[in-house]
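[1] With the input below, show me the fold.
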Amino acid sequence: MGRTVAVVGGGYGGAAVAKALDADADAGIEVVLVEPKDAFVHAAGSLRALVQPEWAENIFFPYDRLLARGRVVRGRAAGVDAGGVTLADGRRVEADYVVLATGSDYPFPAKADTDDAADALDQLRAAHKELSGAARVLITGAGPVGLELAGEIAAVWPGKRITVVDPAEEIMPSFTPELRAELHRQLDGLGVELRLGTALADPPPVPAGRADAFTVATTGGGEIGADIWFRCHGVRVNGGFLAGSLTPDAMTRQGQVRVTGTLQVRGYDNLYALGDLTDLAEAKMAGYAMKHAAVVAENVLAQVRGDRPGAVYRPSPVPSILLPLGPGGGVGQFPPESPGAAPALLPASTVAAYKGADLFVGRFAELFGTGTATATATEAGAATEAGTETEAGTA
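    The predicted model follows:
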């Protein structure tokens, strides 16, 4: 068959689809993974890495053992067409099929702003040093990222005063009242102060992640004093390189890619997209991106074998999440087992056992060949099925 598949982006979904296609030796596919970073960064563990720098190396996984037959091309995509991928340095990767999996960017510490793992590790260690000496911590954004960060900080430094600010009137509004009530209960127990329904009148006068005492006014007329702050909102889709590459109908105004139920790019037969880059009406979560990967892999394999792509992805109408609040706390919600039933709520002990204890690091060590065995993309996807929202980690 001798077909080439270029996967653009080696995050959660990209790594998973590349692994799945590469593992099918009978299909005769050459997988080329195009990725600017020198290592996969398990973003769901980045907040733990901030507060526990001795553990931080666990979230970095080199790509050199991901593929058994394919290859990894380190570089940044500058354009895509029906025949392959053009890189920013002018190199060209010819391909019969292209999978777009470039995900999104997010403020540090949830995601680093460097392609070099050593630099990213240095950033985490430097920020830890700044944070360790700060008595008062301000977090802007009470979504999963901000709340998880608050929980990680409180677990390591229970004496710090942590304030989380968000203009929304309620936390996690798309989830059940029972989950929100449990979140409030645990956050109160950790001493985390929620300032909802308000925002900062102006950005703090010091850079995020830098320890320096300051006071900021809020839109409600009050003030907040802190010694360090972190921004936990503001996801940015990495689709800018597609400008001029795809037809206008294939892109939204927000820069996302329109996909069909089979996750093919609208108007294209041999282009696929997954993860944060897509316009799918669901939360942007690592677990969902890996579910997308399974559908894309099945459909590409079908096309390579001369069949029509038949796997269809259907977003769940009920959101799922596993939100740790430190290694021993957190909340979780799964879709109901039967239509019309209430979502399944998970206690802190289950969240800790399933995710909070190691944040799935062991599963990804297996996936990337640094563990004792090699996990399939499906197994790793199951590990993150209700995992960290990619605004807290990544797709």
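[2] For the rest of this, base every contact and every neighbour count on C-alpha atoms.
    Will do.
[3] Doesn't A110 belong to a strand?
    No: counting by DSSP: H, G, I helix; E, B strand; the rest coil, A110 falls outside a strand, being coil.
[4] And this one, please, so the two structures can be compared:
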Amino acid sequence: MSPKVVIVGGGYGGSAAAKALDAVADVTLVEPKDAFLHNVGALRAAVDSDFAPQIFLPYDHLLSRGRVVRDRAVRVEPGTVSLASGKALDADYIVLATGSSYPFPAKSDLDDSSASLEKFGATQKQLTAADKVLLLGAGPVGLEFAGEIKARWPQKQVVIIDPAPSILSGYSDAFREEILRQLDQLGVELLLGDSLAQEPPTEVGTAGAFDVTTRSGAEVSAQVWFRAYGVTPASAYLAGSLAPARLDSGRVEVLPSLQVKGQTTVFALGDITDVAEPKRAGAAMQHAEVIAGNITALIGGGKELTSYEPGPAAILLPLGPTGGATELPGGELLGPEVTAQYKGADLMVGRFSETFGLSG
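    Sure thing, here's the model as predicted:
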């Protein structure tokens, strides 16, 4: 009998861990969505109705031996994963990979891919109807969204407001200056070191003219607005001896081995961990590789586990299909042409289609 591994969450890290462990364990991947949502492409899906269907990748061919259970974990403790359906899954090993929520359209809170696709389509229509767009938040999401909007509708005005005095702190001056240069070239207006006195009177993502005032007194008029900040780790289901590992922030304390603090058979990866690094899909997949190796070692009777080492700051930030910049580990700067080759052209849809057995 193969050891039972239950992976909670089928995002980037959870899917990668499930695929890596499929040959050595009896894997069950628990995921409420009916298809993997390739969030890397979500912002382009919000502006391009032809691109949107490509970011939904069915789980049908992800695993050869294991299974994907469409359900939601409501209580997880060592050895048991209890589901919303009332079922309980026994587990020799558990991997917590539930990620985080984030305002639409960067992430979708809908489990049905058809309903989610309709929401992306509705957003595209609302953006089409607006001459001026207000984005709250000048982090990577807000900047990338601005780039996608301007690439689709060059004449549309885009304003970004953020209370931070500068963009992308933690990265090199050269990278930040290159992004600022391209934003200026696109005509994106940045109001940094400022915030709204109160939110717009219209519903987020719904077209309708409004006027707002910032705390510094600047007046802004727009026809639609979006929130581009607010990560919330999804970890409320932790129970029993796992509960103490959940911090006030919602993140989960992990050891260098990515075992949950105080546990030997429960691991965590991605956005829910307290690993001090930017929360990116690439990091979650690196976590998955370490965890898969460690569980494989434990299954084989090994006691020496691999530690995860966060790498130096790196970021690949597209500004539409042909714009953006990349900062590699170590600080090397790559311009828009190379950034487009790596990520901009199809936002890695082809790569992940292969991962999910959907190409060829």
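[5] TM-score, when you put one on top of the other?
    TM-score for the superposed chains, counting by TM-score structural alignment, normalised by the length of the second structure: 0.98, backed by 360 aligned residues with a CA RMSD of 0.9 Å.
[6] how about F368 of the first structure, what's its partner in the second structure?
    For F368 of the first structure, the aligned residue in the second structure is F356 (criterion: TM-score structural alignment).
[7] from memory its match sits against L62, does it?
    Yes: counting by CA atoms under 8 Å, L62 is a contact partner of F356 of the second structure at 4.7 Å.
[8] okay, the two: which has more neighbours?
    Set F356 of the second structure next to L62 and count neighbours by other CA atoms under 10 Å: L62 wins out with 22 against 19.
[9] Could you look up the SS state of G14 of the second structure?
    Classification of G14 of the second structure using three-state DSSP returns helix.
[10] State the distance from it to P278 of the second structure.
    18 Å (CA to CA, to the nearest Å).
[11] which of those two has more neighbours?
    A direct count of neighbours by other CA under 10 Å for G14 of the second structure and P278 places G14 higher, at 29 against 15.
[12] For A16 of the second structure, give me its contacts.
    285, 288-289 (CA atoms under 8 Å, 6 or more residues apart in numbering).
[13] And the equivalent of V40 of the second structure over in the first structure, how far from G11 of the first structure?
    With TM-score structural alignment defining the correspondence, V40 of the second structure maps onto A44 in the first structure. Distance from A44 of the first structure to G11 of the first structure, counting by CA to CA: 11 Å.
[14] Which residue comes closest to the alignment partner in the second structure of R125 of the first structure once chain neighbours are left out?
    Taking TM-score structural alignment, the alignment pairs R125 of the first structure with G121 from the second structure. Once flanking residues are discounted, G121 of the second structure sits nearest to S49: 6.0 Å by CA to CA, 6 or more residues apart in numbering.
[15] contacting residues for the one you found?
    By CA under 8 Å, 6+ apart, the residues touching S49 of the second structure are 120-121, 124.
[16] where exactly do the strands run in the stretch 101-250 of the second structure?
    In the stretch 101-250 of the second structure, the segments counted as strands under DSSP state E, counting those that start in this stretch are 132-136, 157-162, 189-192, 210-213, 219-222, 224-227, 232-233.
[17] highest average neighbour count across those strands?
    strand 224-227 (a mean of 23; mean count of other CA atoms under 10 Å).
[18] Residues contacting that one, please?
    Applying CA under 8 Å, 6+ apart, the contact partners of strand 224-227 of the second structure are 103-104, 126-127, 130, 132-137, 200, 202, 204-209.
[19] again, 10 Å this time
    The contact list for strand 224-227 of the second structure (CA atoms under 10 Å, 6 or more residues apart in numbering) reads 102-106, 126-127, 129-137, 141-142, 145, 158-160, 199-200, 202-210.
[20] superposed on the first structure, where does it end up, distance-wise?
    Compared with the first structure after fitting, strand 224-227 of the second structure deviates on average by 0.6 Å (mean CA distance after the TM-score superposition for the first structure).
[21] What span of the first structure is that strand aligned with?
    Against the first structure, strand 224-227 of the second structure falls on residues 228-231 (TM-score structural alignment).
[22] cool, stretch 277-285 of the second structure as well?
    Taking TM-score structural alignment, stretch 277-285 of the second structure hits residues 282-290 over in the first structure.
[23] Any chance of a PyMOL selection covering the buried ones in the contacts of S49 of the second structure?
    Buried residues among these (16 or more other CA atoms under 10 Å), as a PyMOL selection:
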select buried, resi 120+121+124
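[24] Of the contacts of S49 of the second structure, which are reproduced in the first structure?
    Retained in the first structure (both residues aligned by TM-score structural alignment, their matches' CA atoms under 8 Å) from the contacts of S49 of the second structure: 120-121, 124.
[25] And R92 of the first structure, what's its match in the second structure?
    Under the alignment (TM-score structural alignment), R92 of the first structure maps onto A88.
[26] Ignore what I typed, I meant P144 of the first structure.
    Alignment note (TM-score structural alignment): P144 of the first structure maps to P140 of the second structure.
[27] That match: neighbour count?
    Other residues close to P140 of the second structure by other CA under 10 Å number 18.
[28] The one 3 residues further on too?
    The local packing count at L143 of the second structure equals 25, with neighbours defined by other CA under 10 Å.
[29] And V34 of the first structure, by the same measure?
    V34 of the first structure has 25 nearby residues by other CA under 10 Å.
[30] Doesn't it lie inside a strand?
    Yes: according to three-state DSSP, V34 of the first structure belongs to a strand.
[31] I'd like to know how far it sits from G10 of the first structure.
    According to CA to CA, V34 of the first structure and G10 of the first structure sit 7 Å apart.
[32] Equivalent analysis for A273 of the first structure, please.
    According to CA to CA, A273 of the first structure and G10 of the first structure sit 13 Å apart.
[33] Identify the contacts common to those two.
    100-103.
[34] A helix includes F364 of the first structure, no?
    Yes: under three-state DSSP, F364 of the first structure sits within a helix.
[35] which residues of the second structure fall in helices?
    Here the second structure has its helices, by DSSP state H, at 12-21, 42-45, 113-129, 140-152, 173-186, 281-299, 336-339, 349-355.
[36] Measure the mean distance from the third one to the first structure post-superposition.
    If I follow you right, that is helix 113-129 of the second structure. Mean deviation for helix 113-129 of the second structure: 0.5 Å (mean CA distance after the TM-score superposition for the first structure).
[37] just the buried members of the contacts of A16 of the second structure?
    Buried by 16+ other CA under 10 Å: 285, 288-289, out of the contacts of A16 of the second structure.
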